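S.K.: Need the 3D shape of this:
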Amino acid sequence: MPVRLRKFIGTILILFIVILYSILATSIASAFLGASPWWVHLLYFLLSGLLWILPAMLIIKWMAGPIKK
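M.R.: Below you'll find the predicted structure:
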């Protein structure tokens, strides 16, 4: 697969993941954290804000392609 096509597909996938993940994380927060203390909100949004990076790293690694020697 050409590098340009791989980067295009990866960019679209990352955008899709970020949009879907933000909707999901916000829905979970509004459904379950309404009456929680401030520190629970802080921990939830800290962890959920960092969690989307894991699938994004895999996509970026795939976009870079195999290492040619």
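S.K.: hey, let's count contacts and neighbours off CA atoms from now on
M.R.: Noted.
S.K.: Against residue 68, how distant is the nearest residue to residue 21 once chain neighbours are set aside?
M.R.: Leaving aside its chain neighbours, residue 21 sits nearest to residue 52 (7.0 Å; criterion: C-alpha to C-alpha, 6 or more residues apart in numbering). Separation of residue 52 from residue 68 (C-alpha to C-alpha, to the nearest Å): 28 Å.
S.K.: And this one, please, so the two structures can be compared:
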Amino acid sequence: MTIRTRKFLGAILLLVLATVWSLLGMAAAQMPWIAESGWRQAIYYVVVGLGWVLPAMPIVSWMQRADRVKSGS
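M.R.: Prediction:
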């Protein structure tokens, strides 16, 4: 797979990840134990807001991997 194809697929995967992550985050934010406290909301939004980076890192590193050199025979 060429780097161009990996970047295209990786961009789509990152968009899907961000969309699903944000929808799940918004749904979980409506839980009463989070919604009733301002401090819990602040901690929750910081953790969830930065949490998508961990699953995105392997996708980005896969996107940046160099193409394999084809051996000419």
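S.K.: picking that back up, in terms of neighbours, single out the busier of residue 52 and residue 68 of structure 1.
M.R.: Set side by side, residue 52 of structure 1 and residue 68 show more neighbours around residue 52, with 16 against 4, by other C-alpha atoms under 10 Å.
S.K.: Show where the helix or strand that contains residue 19 of structure 2 falls in structure 1, residue numbers please.
M.R.: If you go by DSSP states H and E, residue 19 of structure 2 is part of helix 3-29. Counting by TM-score structural alignment, helix 3-29 of structure 2 falls onto residues 3-29 of structure 1.
S.K.: For the most centrally placed residue in structure 1, list the residues it contacts.
M.R.: In structure 1, the centroid-proximal residue (C-alpha atoms, centre = their mean) is residue 52; its distance is 2.6 Å. Contacts for residue 52 of structure 1 (C-alpha atoms under 8 Å, 6 or more residues apart in numbering) come out as 17, 18, 21.
S.K.: Which among the residues you listed count as buried?
M.R.: Neighbour-count burial (16 or more other C-alpha atoms under 10 Å) applied to those gives 17, 21.
S.K.: Quick check: closest non-adjacent residue to residue 62 of structure 2.
M.R.: Distances taken as C-alpha to C-alpha, 6+ apart put residue 6 closest to residue 62 of structure 2, at 7.4 Å, once the chain neighbours are dropped.
S.K.: Sweet, I'm off.
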